[in-house]
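Participant: no sequence on this one, just coordinates:
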């Protein structure tokens, strides 16, 4: 399959997310033209910012997303007479999707002819969904109301605006002691997290080195630099420069996400918890897994690598750079799935785009290091193991790991959307099956297409098979409740998301509130301080904190006895009741539509606490006084002391 799945993943982050950006590149106006007593023409006029374009309703399939109009009450209050008509559009061939796309520039004009079935109807409501693009694409939608009784549109919107203002005001808290928000109680933890991502990327790069796409390139490339140069020093310098360019290439792949992060600090969380993106990751990782199993090869178009290879003949620094690009392209079938795992696993709001850069840097360092080291110490080349069946085994093992990771993304979508199809027991059961199959493969009981049937099992392979078997037993014990699987915190669904009936849908069976106003009222009634927990269904570090820190007996008792716990899930995609949906206007003038529970609490966190990371914990009095500097991912002792300090501060206030 000659397709770059990794770059499809990257592109999906630009093209597939609703409500992504700060920008409102299209300003819509809605007008009504009465044609007869029962027939009307609804007119939507959009003024498009310079250089932006919006796709037509009729842009061909296989390309960008078309504009969609939906109306409330069709077939009951009125009927549509024909399809919506459009004003001037433009058509241009898209090299990305390889289709002719139709779009609006500068102005979008859409009209819909309707006939009333209910003469009492005075307003037509609906929604327009559209994709606006410049260097990136964002998906946007807007509710509209057409007035059929001749009143001004602004009057129609007054009712909505008043409700929006009232609901918006509830998001802004009159906090006291806000100077405590400036204290960074966990700056070191953030740095530790970046180093952790760097190490994971480095380990991923080491795994990539052991694959048949990369490993044979090491002696060939090092020999080229050491033998093709007149002086040994020049050859070593070029090999080190080659390694630096490998690192640079992988770091550059993360740069676009920094632009996204600067547009909107909530955007990376939107990406990482998007339901359909997680489903897409699930499908893509299945493709990755079966490519590692040897059923097909995922390669980039050969023309790409040929062009880079030709460019590498230029010589000098430019030639060395293109040699590094060529390596990245030709090794894609092995490195692509690992990079895809790194992209999907690190791209969260917890560390912003810096997490992805740290992971890519770790991957690039691991991939580049051998070329520099073996150039400095060429005699080490003699100690390298020969290429052989062990590299095929490595790929297959990676395939099983990709398969396990695929179900993690399906679990994210399931949790965020509340589908209830991948409860904790089912998820663990699937992982048990995957690792049992991996054990059977390592013991030679099952085979894959590229395996050598006559090869003997090495001691290392058998040892890894034993480890895989022991891990399966560990999972089975967790399946039957014999342990809490703390080694896997954050990967399986939370303990309360289970087939078995639970007394509480809060972590560890604690009593918690999932609405701030309700929790605040209870705190006032009980005269207790609040522990505000900004969390997420798909937040790995949130689960680690709950299962490793909150589970400590002293910490658990403090939370349970001394605080009112309010857990706000910022990635909850369940829609708010229609009467609770509203438009929130930032001080900058930007308007954000609040339609889901997650959008409400993500905005609530950003507006009041100026952060978009999770987990994020705040201690408040019922009078909204901040009791201490907010806390994030940390250890038991630090968290316990923080809770105790909050209690002392609250008693001092009283």
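Facilitator: Yes, it's here. Please read all numbers here as calculations on a predicted model, not as lab measurements.
Participant: only C-alpha atoms for contact and neighbour calcs from this point on.
Facilitator: Fine.
Participant: Scan the chain for its longest helix.
Facilitator: Ranked by residue count under DSSP state H, the longest helix found in the chain is helix 389-417.
Participant: That one packs against which elements?
Facilitator: helix 267-273, helix 275-292, helix 332-346, helix 424-442 (3 or more C-alpha pairs under 8 Å, 6 or more residues apart in numbering; DSSP states H and E).
Participant: hey, which of those helices is tucked in deepest?
Facilitator: Most buried of the helices and strands packed on helix 389-417, by mean neighbour count (mean count of other C-alpha atoms under 10 Å): helix 267-273, with a mean of 25.
Participant: Now do it: everything it contacts.
Facilitator: Helix 267-273 is contacted from outside by 13, 17, 20-21, 260-261, 277-278, 344, 347-349, 352-353, 412-413, 416, 538, 571, 612, using C-alpha atoms under 8 Å, 6 or more residues apart in numbering.
Participant: for comparison:
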């Protein structure tokens, strides 16, 4: 919710309803310091002055960068460092190039309406990302408000408004008087219209929106009635013990799927890899799928809540479903990232090394090797029992 509000705040700043600026006294102090000190330190203060003066433009972009690290998988510090490095290089590169080639300055377009258009486009993109964060909160919190069709409908509305703006149908407060639309603006508007059509086709289930895997809610989180609340309609369990009991009954290996409602890479695996016919057949017929959502904030029944004591002596209260499965993954498999797949026999023998985000061929090979290992394991049990 916090990121949703921040992104909406930045979006309306780009729309021109207010401007984000730092106190002018800060810029004046840094500017005087750069003149007074000189040398390398003076250049540093000049850079700080530039950062303060340009905050109204760069602030919302930096806010988007900070928020997007929450959507990305992997180490947050690494993602943020890489993002900040890219932002810094992109900001500094034009200044470096113009310093080396001063003649290029003459070819720069004059400031004006095009800058306003760029800011508005960024504002619409930030608004779309804001609803992605709100959708994540809805999924994790089990609110049931932003089903897949509703989310896609909101995005269609956002990009339809962007298209209307780019074609000059309406303007924002800080727009310049109506002028002839540039070719680039028309092309961008056309791309936005095409994207709206693409989203609409996904809403009507004419396409599966693979290009947006991980951004819309999963396909089973829908307004329509579903026979299965699992990816691709596969029969799955969302409780470990229930799934294990079924695996013992059917004498099938267990595929333990540590996943998350807000996990982008989990959705990509489900929509790109699991949807492959060979992989789907293996998952649906040869394995008992147990999907454990580590970010599920639904409260556990009181009789299932407990306190877990780590070897270090730290005690953690396990009150939510996601906390239970996240701790289960960390303690038993020494891992905390998702997606994370483990193959087990019904009596909990590990059949194969674990695997994470990968391609279709590797995943299919992994499943077949695990299935073969399970069959070998069963034969060995029969032989040893004689």
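Facilitator: That came in fine, so what should we check first? Source: prediction; values computed, not measured.
Participant: mean deviation (superposed) between the longest helix of the first structure and the second structure, please.
Facilitator: In the superposition with the second structure, the average deviation recorded for helix 389-417 of the first structure is 0.6 Å (mean C-alpha distance after the TM-score superposition for the first structure).
Participant: ok, the most centrally placed residue in the second structure - contacts?
Facilitator: Residue closest to the mean C-alpha point of the second structure, counted by C-alpha atoms, centre = their mean, is residue 71 at 3.2 Å. Counting by C-alpha under 8 Å, 6+ apart, residue 71 of the second structure makes contact with 262, 263, 264.
Participant: buried subset of these?
Facilitator: Buried subset of the contacts of residue 71 of the second structure (neighbour count, 16 or more other C-alpha atoms under 10 Å): 262, 263, 264.
Participant: Looking at the first structure, name the residue matched to the first one.
Facilitator: It stands for residue 262 of the second structure. With TM-score structural alignment as the criterion, residue 262 of the second structure lines up with residue 538 in the first structure.
Participant: Secondary structure class of that match, three-state.
Facilitator: With DSSP: H, G, I helix; E, B strand; the rest coil as the basis, residue 538 of the first structure sits in coil.
Participant: so what's it closest to, chain neighbours aside?
Facilitator: Spatially, and ignoring its direct neighbours in sequence, residue 538 of the first structure is nearest to residue 412 (5.1 Å; C-alpha to C-alpha, 6 or more residues apart in numbering).
Participant: Same check on residue 405 of the first structure?
Facilitator: Counting by C-alpha to C-alpha, 6+ apart, residue 405 of the first structure lies nearest to residue 285, which is 7.5 Å off, once chain neighbours are set aside.
Participant: so the one you found sits right up against residue 408, yeah?
Facilitator: No. Using C-alpha atoms under 8 Å, residue 285 of the first structure makes no contact with residue 408, being 10.3 Å away.
Participant: how about the longest helix of the first structure, which residues of the second structure does it hit?
Facilitator: Aligned by TM-score structural alignment, helix 389-417 of the first structure falls on residues 113-141 of the second structure.
Participant: tell me the contacts of residue 560 of the first structure?
Facilitator: Contacts for residue 560 of the first structure (C-alpha under 8 Å, 6+ apart) come out as 510, 511.
Participant: That one -> the second structure?
Facilitator: Superposed on the second structure with TM-score structural alignment, residue 560 of the first structure falls opposite residue 284.
Participant: Next one: its match from residue 252 of the second structure, what distance?
Facilitator: According to C-alpha to C-alpha, to the nearest Å, residue 284 of the second structure stands 11 Å off from residue 252 of the second structure.
Participant: And for residue 299 of the second structure?
Facilitator: Residue 299 of the second structure sits 30 Å away from residue 252 of the second structure, going by C-alpha to C-alpha.
Participant: Mind checking which of these two has more residues around it?
Facilitator: residue 252 (20 against 15; other C-alpha atoms under 10 Å).
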